[in-house]
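Engineer: predicted model, plus sequence, below.
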Amino acid sequence: MGTFVGMDPAAIRRLASLLGGSADQLDSISVTIQRLVSDAVSQWEGPECQDFVASWEGEHRLGLQQAGASVRLLSVTAETNAEDQDRTSSEGGFFAGVVDAVKDAAAAAAVAAATAAARSDVIVPTIADLPASGPPRAGSPGQNATWWNELSDAEKAAVLKFHPEWVGNLDGVPGSVRDQANRALLPQYRDELEQQLADARARGDDDQAEIIQNKLDGLDSVEEVLALGDRQLLTLDISGEEQLKAAVAIGNVDTADHIAVFTPGLTTTVEDSLKGYDKDMLELRATMDGELDLAGRDESTAVVSWLGYEAPQLNTDVLDPGFDGSSASVANDDLARAGGDDLAGFYNGLDAMRRDDAHITALGHSYGSTTLGFALQQGTGVDDAVFFGSPGLGTDNLADLGLSEGHAFNMEASSDEVGDAGQFGADPDNIPGIDRLSTSSSEVDGVELSESEWHSEYLMDQSTPQHNMAVVAVGADHDRLVQTNELDLGLPGSLANHAVEAGRDGAVWAGDKVEDGGRWVGDKISDGWNKVTGG
């Protein structure tokens, strides 16, 4: 490997821009040809038509998509290396990674293209290989799993080639299948949204144009996260009324021994939130793996950022309780109930697709904990749940959640008032059977863990809440948990925290007064003794 001094980051960025433009051109060519094929097929029938479509779908379209994806990966790699070079150049360091990374990516692209070409001659199915029927209409995750498992290999391959939309979001089929299907659908969804955007702008519908543009930005975020590697795209849905929906796993949910699924809350969107939560989940997974290593357990993990519902947003209706039928407010539970239906299906799908029994932990923050609460009430394969910053779970009874004592936990930061609102049921801190975990600073195994004080800080790396989530998510001994040491005052969490602090301040004040009084009494006794003795 060579070394290079002072490589020009601007030149690397120009390369990244050029590669990105080339990837866009390949995507555009694929979309244009797809439109021409569709137009031709609408006026053409028979075996020759079927062979023509099979050839396009099975060979050429796949090749274009893989080429576009490979070039886009090169673009992302170059941009990342430009940022690295900015840092190393400012330090006077050496940088050789960009050249090697580009060479490696180019080699990988060549291998992928050669593999696709070879595969297209051997195992690419034809339309005739499609199963007689698609997945069961409104089927349960268990029914969907049965349908998929009963297909032949050729039928499964045909579904992925010709109808990936059947399985991309189908709860009960393997995560690797959903990932492959959703990745194949990305260019198609982008084309559909681009056309919708053009139509909205043509009719002067600025509000709808903004919604569609946000969805397109969301697709960009999805692709950026996928480019990081070791990701599975488990959900991709552009049909939301106002938001793109997506779920991305780090690791392999088909084989992991432990799976943690995180559901966020208010203001969450794919375009603005996915990359940040993906980073949070990556850090949480590292902490989970550390717990397993410490215990000498040779087990695997996967984590999921589930943005598969339309979370409430900050707008003029954010606190509207929805008495007029509105459902997009954080002040009512309509979005949580709707999201809970989908989240329950997702959890049951994780359970149904596995022949073995994975340990599944549900993580819910803020309004996402309410969504999780409604999901759990429908019966899921969830083993443990951790709620944090929760305004309520939609119930005051642990049994309604399908969880037993020792398997449900709540964390409420000292300055987080959201958990005191009781908007959607009792404060989880006060539900019998739910254990309270600490968010204060702590020391574990000689490592200082930071406090999470505010509503948005629970997922901070190297924090006490993150440690607690990791312990629960891998089923570690509960003596590894950092429990809250606050008194049970029968008050909401943050109010109890303030009461405890006030009590401590009062105790200090009283102690000072007692000490002062003791000195005064001692002085008086001393003065009297001196008068008696003449001292």
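Structural biologist: Received, thanks.
Engineer: rest of the way, CA atoms for contacts and neighbours
Structural biologist: OK.
Engineer: contact partners for His258?
Structural biologist: By CA atoms under 8 Å, 6 or more residues apart in numbering, the residues touching His258 are Glu299, Ser300, Thr301, Ala302, Ala358, His359, Ile360, Thr361, Ala473, Val474.
Engineer: for the most centrally placed residue in the chain, what is the enclosing helix or strand?
Structural biologist: The residue lying closest to the centre of the chain (CA atoms, centre = their mean) is Ser305, at 1.1 Å. According to DSSP states H and E, Ser305 maps onto strand 301-307.
Engineer: buried sites along that strand?
Structural biologist: Of the residues in strand 301-307, Thr301, Ala302, Val303, Val304, Ser305, Trp306, Leu307 count as buried by neighbour count, 16 or more other CA atoms under 10 Å.
Engineer: return the member of these nearest to Trp454.
Structural biologist: For these, the closest approach to Trp454 (CA to CA) belongs to Ser305, at 21.0 Å.
Engineer: show me the contacts for the closest one.
Structural biologist: Ala247, Val248, Ala249, Val261, Phe262, Thr263, Leu274, Tyr277, Asp278, Met281.
Engineer: for Thr371, state which of these is nearest.
Structural biologist: Thr263 (7.9 Å).
Engineer: re the thing from before, would you turn the buried residues of strand 301-307 into TSV with distance to Leu36?
Structural biologist: Output for these, formatted as TSV (distance: CA to CA, whole Å):
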residue	distance to Leu36
Thr301	44
Ala302	41
Val303	41
Val304	38
Ser305	37
Trp306	36
Leu307	34
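Engineer: okay, pairing it with this:
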Amino acid sequence: MPVLRTTARRSKRTLITAALALTVVAGTGGWAAGSAQKAVTGPPPGAAAWRADHSLGLPLPDPATAAPAEVARFFGSLTDRERHALAARHPLTVGNLDGVPVTLRYEANSLALKAERDIRRARAADPAGTLQDHQEARKAAARCADLLRPGRRILAFDPRGRGQVAQVYGDLTTAERTAVIVPGSDIDLATFDRSNDPYGTPAGMATSLRAQMAADAPHTRTAVIAWAGYTTPVGVGPDAATGRLAEAGAPRLARLLAGLAATEVPAPTVLCHSYGSVVCSLAAPGAGRGAIADLVVFGSPGMRRDTVAELRTTAQVWAARDASDWIGDVPNVELLGLGHGEDPTDPVFGARRVSAERAHGHTGYLAPGTDSRRNFAAIALGRYGDVR
């Protein structure tokens, strides 16, 4: 009987979603709130020049094919002088190449940001440019300058497309407990740490999570990575309703996680917000066994899987959704490429449900004083008995 009820429920939801999809397709105006994005894929920028570099008298690992463990072994075989020379010659490649020592990536990304800042400043003063060109260039230069502020540890920086960035909060080289924040829609280089709606940004979520971890375990060394390393959907449009951008972003997340393991960073708790949970679902199998300690999804539209078992991960999977989150009104099925499937907070999915009391809306899960923030910190600290 339970199986029959579940089947009937899914059939009903499928019919509802089918009607919704047909309505949207027929009206087309339903997609007007979002625009299609071109995903940034492939190896880090500058890969061609990197491959052509024979200054060390041996081939450099191919950024497109070398596994992070292979990259880590290669850099481990170099002298300090050789490592720094590669970072200076190829900052964009070294700064985005998973498996490179963490501190060397910080150094390379600082160089890449300075170069990009100078390029943008020159464009802002170019008399051949339009007023709009100058304004956009000044904004981009200011963004780079902000990321260069003392104390910021930039683990990745890619200026292509809308721009991608990852920042580390804490000392990743000595951390005992780590976490990675994977954001949802409308996040890029410009919105990574915007001041409005801070807990809807990877920077704001990472800062808040680490503050809670520090309050709960002041003697534990922690680090949290705010990762905006994939092309996210913009608005509520077809990109947000399909898996296209998640499929493009998942290999990038999988490589990040494999790179952390290759550089001996403790397996992180990966916290996936909204559309980010779709990315995490597709990345989990490719990250490697043991690369993820715990997988936490919150405000999820679905993970394009029907059960936890289909995620093919050794990580414990947790799910949270607050009562006021509009994502709860999204039908949890996948049909004709639209929708993301089963609700991860539904018992049939098999994840451990996490309380999100006092959280408000779609982006309030890591706001101070919420059950979800305390629960997420407890999971990241491995204090499972404290999770409500």
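Structural biologist: Perfect, I can see it now. Nothing here was measured: the structure is a model prediction, and the numbers come from that model.
Engineer: can you give me the TM-score here?
Structural biologist: Superposed pair, TM-score by TM-score structural alignment, normalised by the length of structure 2: 0.74. Supporting alignment: 319 aligned residues with a CA RMSD of 2.7 Å.
Engineer: need the max-distance pair from the contacts of Ser305 of structure 1.
Structural biologist: The span of the contacts of Ser305 of structure 1, defined through CA to CA, is set by Val261 and Leu274 at 13.6 Å.
Engineer: circling back to that earlier point, mean deviation, the strand holding Ser305 of structure 1 versus structure 2?
Structural biologist: Mean deviation of strand 301-307 of structure 1 relative to structure 2 after superposition (mean CA distance after the TM-score superposition for structure 1): 0.6 Å.
Engineer: what's that strand aligned against in structure 2?
Structural biologist: Alignment of strand 301-307 of structure 1 against structure 2: residues 222-228, by TM-score structural alignment.
Engineer: likewise for stretch 73-85 of structure 1?
Structural biologist: Counting by TM-score structural alignment, stretch 73-85 of structure 1 pairs with no residue of structure 2.
Engineer: ok, now stretch 146-163 of structure 1?
Structural biologist: Aligned by TM-score structural alignment, stretch 146-163 of structure 1 corresponds to residues 73-90 of structure 2.
Engineer: and that stretch, end to end?
Structural biologist: 18 Å (CA to CA, to the nearest Å).
Engineer: show me what counts as buried in it.
Structural biologist: Those would be Phe75, Arg83, His84, Leu86, Ala87, Ala88, His90, for stretch 73-90 of structure 2 by 16+ other CA under 10 Å.
Engineer: possible to save those as TSV with distance to Ala287 of structure 2 and secondary structure?
Structural biologist: Below are the buried residues of stretch 73-90 of structure 2 laid out as TSV (distance: CA to CA, whole Å; DSSP: H, G, I helix; E, B strand; the rest coil):
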residue	distance to Ala287 of structure 2	secondary structure
Phe75	21	helix
Arg83	26	helix
His84	28	helix
Leu86	26	helix
Ala87	26	helix
Ala88	29	helix
His90	26	coil
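Engineer: returning to what we had before: show me what secondary structure element comes after the strand holding Ser305 of structure 1.
Structural biologist: helix 334-352.
Engineer: list the helices and strands that following helix packs on?
Structural biologist: When contacts are defined as 3 or more CA pairs under 8 Å, 6 or more residues apart in numbering; DSSP states H and E, helix 334-352 of structure 1 sits against helix 141-149, helix 367-376.
Engineer: quick one: the helix or strand just after the last one to helix 367-376, angle?
Structural biologist: So that's helix 367-376 of structure 1. Later in the chain than helix 367-376 of structure 1, the nearest helix or strand by DSSP H and E is strand 384-388. Put simply, strand 384-388 of structure 1 runs at 150 degrees to helix 367-376, going by axes from the mean of the first three to the mean of the last three CA atoms, to 10 degrees.
Engineer: thought Arg304 of structure 2 was touching Pro344?
Structural biologist: No: when contacts are counted by CA atoms under 8 Å, Arg304 of structure 2 is not listed as touching Pro344 (9.9 Å).
Engineer: neighbour count: these two, which is higher?
Structural biologist: Pro344 (31 against 24; other CA atoms under 10 Å).
Engineer: spell out the secondary structure type for that one.
Structural biologist: Going by DSSP: H, G, I helix; E, B strand; the rest coil, the secondary structure assigned to Pro344 of structure 2 is coil.
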